[in-house]
Structure formats: C-alpha cells, structure tokens
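Q: Structure for the following, please:
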Amino acid sequence: MVETLPDPSASDPERIKQELMAEAERELARRAAEESRKKSRPPADSDAETVLSGETLRVGGTSVYRVMHPASPVSAMVASALLAALAMVAGSGIGLALGFAPTAEDAYSSVGAMHDSAAGAALRSIHYQGANVLVYLSVVYVMHLIWSGFFRRPGHWIWWRALALCLLVLLFGATGQLLPMDQNAVHGTHIRLGYLAEVPVAGEALRSALLGGDEIGTATVARFYALHAIVLPALGLVLLRRFWRDARQAQASRASLLAHGLVIGLTVLLVLFLGSVSPAPLGLSGDLGEPFEDARPEWYALPLYQLLKWLPAGVMQLLGLVVLPLGAAAFLMVLPWLERVSAEPARLRWPLRLLSVAVLALCVGLGVWPLIEDVRANEGQGAGLFARHDVEHLMEALKRRNDALGHSRHEGLPDDAHRHARDIWQLAQQLREPLRRVPADERAKYPERPILVDYNLQPDGRLDDVRARRWREWVDAMEAGARRLYAANSDADQRKAREEIRKACVNCHDSYDVNDPVNPEPRRVVFVTRTVEVKPEIKPEVKPEALLFFDEAKFKGLKAAEVPGKTSTLMKRMKTCCVELLQHAELLKADKPPTRSIEQAFLDLQACSAPLPVIHDQFKKTFPYPGWKQACDDTDLALRELLKARRGDDFKARILKLGRACDTCHELNEEVDFRFSDLFK
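A: All right, here's what the predicted structure looks like:
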C-alpha cells in the first residue's frame, strides 16, 4: 500500500485534513490485516476447548499452538466442586485426628466415643461421605478431560495431575478403611493384604511392610494412620498447589463468580445431605478370630471385587488383580503420546469417547452385580450391607461377648471390657428392631431360619403383645447395663453393670426355649410337696371329666408351634415344655412363671417328640438304634397316657413315666448330662 503524503504547499487547515485522512487509512488497513490474520488462523479442535495464543510452534513440520487450561465452564465447575470436597474432607479429618488413638487396643474405642457424640458422629459422616463425593468428582473430572480431548499434548501435565488426583483419592480410601477397627475394617484389610501378597516380586515385601508383624495389630494401625494422616496429605499439598493453578486458569472462562459459589454451595449441601441420610457406619469390634462373611470393599472397588469372584484362582485371578489395573493405568498415562493438539481433526475423539462410555457401563454393571447377589444371598436373608441376621446369629455373638466379660461375679473383668460392652449395646439395638409381624408366606418360606419375631408370635402368626412387651423390657435392661459398663470407671461399677447384663440374659433364657448356661451358678428349682388337709365336710360330687388335668375344650383353636430344625434346640424345647407342665401342676417352683398354657405346652411337647424316630442318623455312633427306637416308643406311649391324666398324684405318676422314657435315651450317651429326675432333687 502506497501511503499518501500531505502537500507541503497546502495551507495549514488543508494539510491537517490530509494528515488525518492518512492516519485513518493506516488504521483501517491495520484492522483489515488483523481480521485477515484471524480468519486464516487454523481453528482449535472441536473436541478440545483450548485457549490458543497467536504464536505457533513448529514441531515435526506440524503447526502446534501453545495451550493453556481448557477454559470451559464444565472444567471450572468441576474444579470448584473438587476443591470444596477436598476442603470438607481435610477439615473433618483434622477434627477426627484430635480424638483418634492409633493403637489396636484403643482405635475402636476412640472411634466409638466419637461415634456416640453428636459432634463426632457429624465429623465422621462428613469425612465419610465427603470422601465418596471426592471419588465421584475425580472420576467425573477425568471423564470430562477425555471427552473434551484435553489429554493431548501440550496439555499432558494437566491430564497427568488429574490421574494423580484419582490415585491419591483411592489411596486415602484404602488406608483409611482400617482405622475404625470394626469387623468390616479388620477383615476387609486382611483380605486386601492377602491379595497384595500375591503380586509377583514385590507383593510379599509390601504386605510385610504394611502389616508390621504376623497379623493386624498396633504396628499395622500406626502405619496405616501415618500414611493416611501424614504421607498422603503431604503429597496432596504438592499436587494441590498445581491443581489450584489449573483451577484458576479454568476460572478464566465464561463462568461467573456467582456460578462458582453456587457449585461450591451445592457440593457442601450434597455432602451434608448424604451424611445425614447415610451416616458413617461402625460395626462390632474387629476380631479375626470371629467369622465374618459380610466383609465388603468400598463401592468404587466393587467392580474389581466381582471380577475376582468370577475369575478362577491362579493365573487368571492374578491377571485380573495385577495386569488389568496396571495395564489400564499405563494406557491412560501414555495417551498424550498418541495424539497432539493440531490443525487436523482429532483422530481419537470418538473412539475414546465410546471406549470411556463402555468402560463406565461395564464398571457400573460389575458394581451392581454383587449388590444383587447380596440381596438374594442366604435364602433371602441377605449378606454384606443387606444382611438380616436371625436370632441364633445374634445370640451367638452375644454369647462370645459375655464369655469374654467373664461369668463369675468374683472374676475380674478384662481390660477391653468397654469394647465388649459397646458390642453388646449394638447387638441389643439389633435385637429390638425385628419386633414386627412376619407374613405367613415368609414364615413358610424359611422354616429352618427363624426370624427373631418368631419368638414373639402366637401359633397362628399373630404378634403376642405380652411376649413382645417382655422382650422389649429385657432388651432395654441389657442395653442399659451395657451402657453403664461402657461408661464405668471403677471395678465395682463394672462388676455391677456386668451383673445387670447377666440378669437380663437369664430372665430372657428362662422365659423362652433356651437353656444354655448364662451364669455358672445354677438356679435352684425347688420341688414342692403339697400337704392337703382333709376336711370333714362332704364334698359335692364332681364329674370324672372335671378332674382331668387337661381341658379338652381349650385344645380347640390351638396349634403347635413350629418344630425347630436344629436337634439341640428341639431337645431344649421339650425340656422347657416339661418344666412348664410341672409348674402348672405346682410340682416345681421356678423364678419365672410359665409362658405357655397347660394345653399349649402339651401340644408343643407332642409336636417336638414326633420327629424323634427319624433323626437317629445324626447319632449313629453314640446311640444304638434298638435302644433309641425303644425310648421313642416309650415316649410316645407316655405322652398318650399323659393326655388322660387326672389332677394330683395321677398326673405326677404319668409325667414321671415320661421322664423315665427320656432318661432311658439320655443314659445311652455319656455326653448328655441332663436327667429328668434331677428336676426333683
């Protein structure tokens, strides 16, 4: 362009006008050149929302533009949500660390103390659900970078920092799961360390370094706590510094400050809502010596858990445990070398999008599958998070805790009595929950696995209000004793609280068909000899049927209770029915009144004796068949004669005949120490 110069011979006004026109032409030319340069610039990739400078680099003959952070509203919003979740997890973690005792003996108690307080429970729930939200947001952030194509160079450092954030969050979860030291934490960590030992070359060394001994103990808790509270947070601070820089660049997008504040507020509300709806769980105290089949990993590890269940042990399981995760991590790491940001259309945009969606769908399917299996496990009783334990399971757990506390009132309590007290407290709360009416189809479907409510139902399936009220009273008494033992400081208070727990257990066992010893000091059953004074006056004539011990009219409408499937429980019920019949006849005096009527006790006794001839196969080695069959025949005959018994000595003679039939069978096996005749001593 030839620039027009002003005419020097022109007058001043004319010359000034020419200068202004020349300046305007230069400005218009500059703007036209700028617009032309913008139009000729190669556009940014449609799948990589990048901020491109005007400078280009020549790399291998390809024009590559300098790339900063993807300045998109999605990146900015996810970064703000991640920082908010990180702040909540870090803040609640500091509060929990102030009250945590990193030893195997006190870790569970310290977490339990925090769990029982309102502030501690809130901190645990925020920390627990904040970590879950953090895992979710980390995955969303990585998926967004894949979807937008920002894994490519020269944006690879942002991509690698996102992968490092995901790895760090998973390590936080793996090291933090052991710290509560409950059953799921101890057994789950034991299983994971076993898998770690199977890794070739360095697996056993890593397991020994983390375990710090032959089994999970104080050294293990201390090392996991150091990793969770010191090492990983230090690495997180280094990563957070770079991530904060990336987030500030992302906030240069079109998103307003109000939008960022709204996202942060929604993240905080989400964590608080999840914490209130699903608080941080705390099960029974961890003990590897106690079987625990309900150990499950965290929700984000369920896909790998299900995959390992399907793969056969050996090489295939090793491939799924080591090769598959490491291969996926290596593939994600080398993605920046597969493609660059350039003027050419992205080659891997749609293949990676489809692959990421397929992998996500596969992980969701593998994660949901074990949940469905747990719901249907154990004939509908459930497992894992959905386990509904019956009364036998809960009572076995109670028995182990009571045995650990000691039986005799002269025996001292163990040092970890407070831990067992808290377990009894939790078990008492579980025992109270199933007091409800069970549908008839559910009772018929699982006859061999009685639900707790079966112990509080009448034979027709209706809820027995009297039994339910007594049950609640005993459970409340046991829970109150456990609370006192948990808070007791002196030895005298601990002994007193233990006696309260023992008394509640004894009262319950006396009223139900349970005769397991709770207290080694036997309860006395006194035989009462009644002396009837004969009066000289003439008694009115009484019809013979009025002297019968059993009222035939009262049998109408009654139905025998369901016969237990377990032989030992069946024998205990027969014994209880006999004792209650003796109580009704005023031949025995016990601490608690009978819970059955006379006719109901006889029906239950008769129903329990019916399957005796067919269960001999369980006792072939200890009971000879001829003696067993003879005892069963004598029992059946004695029951039929007992039904016709009259009040007084006739009933006593007939029930003693029934007792002799029982003792004849018991004498065939030295391991059976109960004798019917002992009731009258």
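Q: Could you use CA atoms for every contact and neighbour count after this?
A: Will do.
Q: Need the three-state assignment for the most centrally placed residue in the chain.
A: Nearest to the geometric centre of the chain sits L385, at 4.5 Å (Cα atoms, centre = their mean). Using DSSP: H, G, I helix; E, B strand; the rest coil, the secondary structure recorded for L385 is helix.
Q: to compare against the first, here's another:
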Amino acid sequence: MGGWLEERTGLPSALRRWCERPIPGGARWSYSLGAALLALLLVQVTTCIALSLSYSPSADTAHSSVQFIMEEAFLGQFIRSLHYHGTNFTVTFLILTAVRLVIARAYRKPREIQWLVAFALGMLVLATAITGYVLPWDQYGYWGTQVRTSIMGSGPVVGPRLKTFVLGGNELGNLTLTRFYTAHALLLPALFAVLLPVYFRLAARHGVPTPKGGAEPVVPYWPFQAARDNSFALLVLAALFGVALLFPARLGEVADPQVTYPARPEWYFLWLFQTLKYFKGPLEVVGTVVIPHAVAVVVALLPFLDRGESWSGLGRRAVLGILALIVCGWASLSALALWEDLKSGHFAELALWEATPDEGWDVEGCYKEKCAKCHGRDGAGYLDSTPDFTLPEYWKGARSDVRLIKAILKGIPNENIPEDERMPAFEKELTPGQAKAMVVWKLRPFGEASEKE
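A: Below is the predicted model of the structure:
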C-alpha cells in the first residue's frame, strides 16, 4: 500500500522527510506551542462545520437558531462552548507562538517569506475571530460589532466606504450578518487553507532555526519533538474541553437597536479600546488607524530590521526592544481598561445583563408584598411618580430589562420625588435573577395584556 501511494502521490516519502528533519539544539517544550495552536485550529474548524449545520444567517432567525443549537441539538451546548472558548485559546496560543518566534529570530534570512506568510495567517485568525462574534445576533455581538465597524469607519478617505461595504448599508442588518457569516465560515478559512500549506512547505525547506546555545545536540523530529508536541497539544485540548464543560457559552438577549448594550471589544483588543480614550476629535484617527497599523507594519517587517548574524547586535537589540514595548504597552493598556471598568461598575452592570430569571422564586408573592401598594394590582400605579406598566408605549424605545432591574435593586433616589414615594432599593433582599424574574414574568405581562386588549 505504501509503495502504491508513493508512486502516485509521494506522500509517504514527504512524511518521512518531515519526521526525519533535524531539530538543532534538541527537542524543546517551547517548540510545542505551534502544535497546540494547530490542534486548536482543527477544533475550531470541526466545531464550525458542526454549528453551521443548524445555524441560519438571518437577522430574523440567527438568534433562535443558536438557541436551538444550545437547547435542542445533540451536544449543541458543548460544541458551541468549545467553539466559543476555543477562540480565546487560539488567540492566546497565537500570541505566545508569535512571541516565541520573535525571540528565536525565526524571521531572519532565509525565512523572510516564511515570516510574512505566518504574519498573514495570524491576521486571518484574528479576522476570523472578530467576524464570529456578531453571528449569534445577541446584544453583545450586535453592539460589539457597532463599536468595531465605527472604528473601521473612522479611517480617512476609504474608512466610511469600507464600513458601508462591510455592513451592506448604513446600519447592521441582514446583509451585515450574511457578509460576516460568509467571511467567518467561508472566505477567511479558504484563504487560511491556501496559505497554510505554503507555510508548511517553507518550514520544511528551511527547517528549525538554530537556537542561541548552538546546534548541538541535533535530534530528528520523530520521536523526540513529536512526543512533546503530541503530549502538549493533548494537554491543551483537555484544558479546553474542561473549560467548555465547566463554563458553558451563554446566549444574550436578541439584538435590539433601541437598547444600548455596554459593549467592549474582546480581551485582545482592549488595548485599542483604551487607546481611543486618549485621542478625541480630529486625533481619533491616530488611535483607530495610525497606531494599530504601525504596530502591524513593524511586526511584518521584523526580518528587514534585524539582518545581522550576531545574537547581540544592534538589530537584535532593536527587535527585542520593539517586542518589549509592544507587549508592555498591550498589557498595560489592557489592564488599565479593566481597572477603569472595575471602578466604574461596568462589570456589575454586565452581571445584570447576564442575569437569568430565578424559576423557583415566588414572583406573585413578592409583588403582592413589596410592590402592589405603589404599583397596583394591575401595574398601572397609584402614585403620580410610579410608571404605568400597562401602557404599551412604556415598553417601547430604549426601555430595557436592565434598566428596571437596576431600579429594583438600587432604587430611584430622585430628590424631586417625595421621600415616602421614592422607589426603595431591594438589593439586600433580592438577587439579580429574582429582579429579572419580576421584570420578565410580572411587569412585562402588564403591558402585553393591555396591548392585546
């Protein structure tokens, strides 16, 4: 069989050459980062195909199709959790692999083209990750995409046109969803599939770069490095599966253009979100275009900045300085963004958005005991300061469950309202889930019943 395949494809000999390729300096665990990244990408492709079987890329059906996947499809919740958390794992190992390659000077002659191909592959991975967040068509994905496309549209000359093309118009809608789905599931993976064999061919041609300590000892890839690659990849996959089981991916409320969600970019782009705070008005383009593109260009051109042979030369020191600046800047700005959100109560508000109604709680009993004396049995309200929940108009516009949950938990300390008529705070008596249950199962039905009449 091997001879038959060799004669027709040459695959057995190609595989043999790959397994026998020399590893200068011996097998190392740091080399296994790439193997883990490849394993994670395979998981992403597999779960993407599985999710696509039940997903419907339409503004009317996307959210319900994801809900069907999570609640009714076989292993749907687990598969979506794998795909969701797999994105974060993939980006993490992409960053770690890139840092390792820079430290190892894997961009130097004759590997310039290999480095540029690897850079393009990394950009495709990030683009694929970004285009996937809007697909569930929930509040997080919708408003997060609003933020990202607004950044895109701030660029000079081509920015607004590029934003219009990506959105399929001036606002997010059906065309936006189908374009992002096409990019996420078809176009970007296809480009990745074209470039990946090119990268492997160049990697096989140039081999592993000689480490700083020298080429000795030299061992073959199989079984020395292969054992480490497989072991480490399995360990990373086990961690991913564990996270997917322990922390299932959640689905937020269906996208609503009238209800603003406090969106933030993904953790790996928090630095850009923080940077934009320092560039306002006409300087905004510096934060949205100049800085991120300058970083990308510098990383892509590393082979042409460090052309010396010495490990202690000026070019080498310059590259390490650039790497340290990028990593420290990214980490510092990301940490600062998290710290400011923590101080502002952003995470506490997110907890309200993610609250699920407490199904075992006595909503009717609580309403009769704590709410009916002011809001009435029918929700119309007895006082001038209380809202009329029976009016359909009350539930239109920018009214959101979170706004009411906040009012229930925090109260409404409005000094213009008589003290005995002010909404008290119930955060010591009720949980966010119980407040959400009150809104969903008691207050909203008042307006729905009135609208039917």
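Q: Let me see the TM-score of these two.
A: Here the TM-score for the pair of chains, by TM-score structural alignment, normalised by the length of the second structure, is 0.71; 359 aligned residues with a Cα RMSD of 3.3 Å.
Q: Test my guess that the residue nearest to the centre of the first structure contacts W299.
A: No: contact criterion Cα atoms under 8 Å: L385 of the first structure and W299 do not qualify, at 11.0 Å.
Q: In this model V134 seems to touch A263 of the second structure, though I could be wrong.
A: No: counting by Cα under 8 Å, A263 of the second structure does not reach V134; the two are 11.9 Å apart.
Q: Which of these two has more residues huddled nearby?
A: V134 (23 against 17; other Cα atoms under 10 Å).
Q: Quick one: map the more buried one onto the first structure.
A: By TM-score structural alignment, V134 of the second structure lines up with L178 in the first structure.
Q: For its match, list the residues it contacts.
A: A185, V186, T189, V221, F224 (Cα atoms under 8 Å, 6 or more residues apart in numbering).
Q: The residues you listed into a markdown table, with extra columns for distance to M21 of the first structure?
A: As requested, the contacts of L178 of the first structure are exported to a markdown table (distance: Cα to Cα, whole Å):
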| residue | distance to M21 of the first structure |
| --- | --- |
| A185 | 83 |
| V186 | 86 |
| T189 | 82 |
| V221 | 83 |
| F224 | 78 |
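Q: Among those residues, which are located in strands?
A: Members of the contacts of L178 of the first structure lying in strands (criterion: DSSP state E): none.
Q: with those residues in mind, which one is nearest to E19 of the first structure?
A: Closest to E19 of the first structure out of the contacts of L178 of the first structure is F224 (79.1 Å), distances taken as Cα to Cα.
Q: Count residues in the vicinity of the closest one, would you?
A: Neighbour tally, F224 of the first structure, other Cα under 10 Å: 23.
Q: just checking, it touches G173?
A: No: shown here, F224 of the first structure and G173 do not form a contact pair, counting by Cα under 8 Å, at 10.8 Å.
Q: what sits against the counterpart of M70 of the second structure in the first structure?
A: By TM-score structural alignment, M70 of the second structure lines up with H115 in the first structure. H115 of the first structure is in contact with A121, R124, L282, counting by Cα under 8 Å, 6+ apart.
Q: which of those residues line up with contacts in the second structure?
A: Conservation of those in the second structure, assessed by both residues aligned by TM-score structural alignment, their matches' Cα atoms under 8 Å: retained contacts are A121, R124.
Q: Mind giving me the ChimeraX select for the contacts of H115 of the first structure, buried ones only?
A: Restricted to buried positions by 16 or more other Cα atoms under 10 Å, the ChimeraX selection for those reads:
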select :121,124,282
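Q: which residues does the nearest residue to R161 of the second structure once chain neighbours are set aside contact?
A: Residue nearest to R161 of the second structure in three dimensions, not counting chain neighbours: G153, with 7.4 Å by Cα to Cα, 6 or more residues apart in numbering. Residues in contact with G153 of the second structure (Cα under 8 Å, 6+ apart) are G159, P160, R161, L162, K163.
Q: now do 10 Å
A: Applying Cα atoms under 10 Å, 6 or more residues apart in numbering, we find G153 of the second structure in contact with V147, G159, P160, R161, L162, K163, T164, V166, V285, T288, V289.
Q: What count of nearby residues applies to the fourth one?
A: R161 of the second structure is surrounded by 16 other residues when neighbours are defined as other Cα under 10 Å.
Q: where do the strands sit along the first structure?
A: Using DSSP E, strands in the first structure cover 52-59, 62-67, 526-527, 588-589.
Q: wait, isn't P517 of the first structure in contact with K572?
A: No: using Cα atoms under 10 Å, P517 of the first structure is not in contact with K572, being 11.9 Å away.
Q: of these two, who's got more company?
A: K572 (18 against 14).
Q: Check the second structure for its longest helix and report it.
A: For the second structure, the longest helix by residue count, based on DSSP state H, is helix 314-344.
Q: Buried residues, that helix. List them.
A: Quick answer for helix 314-344 of the second structure (16+ other Cα under 10 Å): G315, R316, V319, L320, I322, L323, W330, L333, S334, A335, A337, L338.
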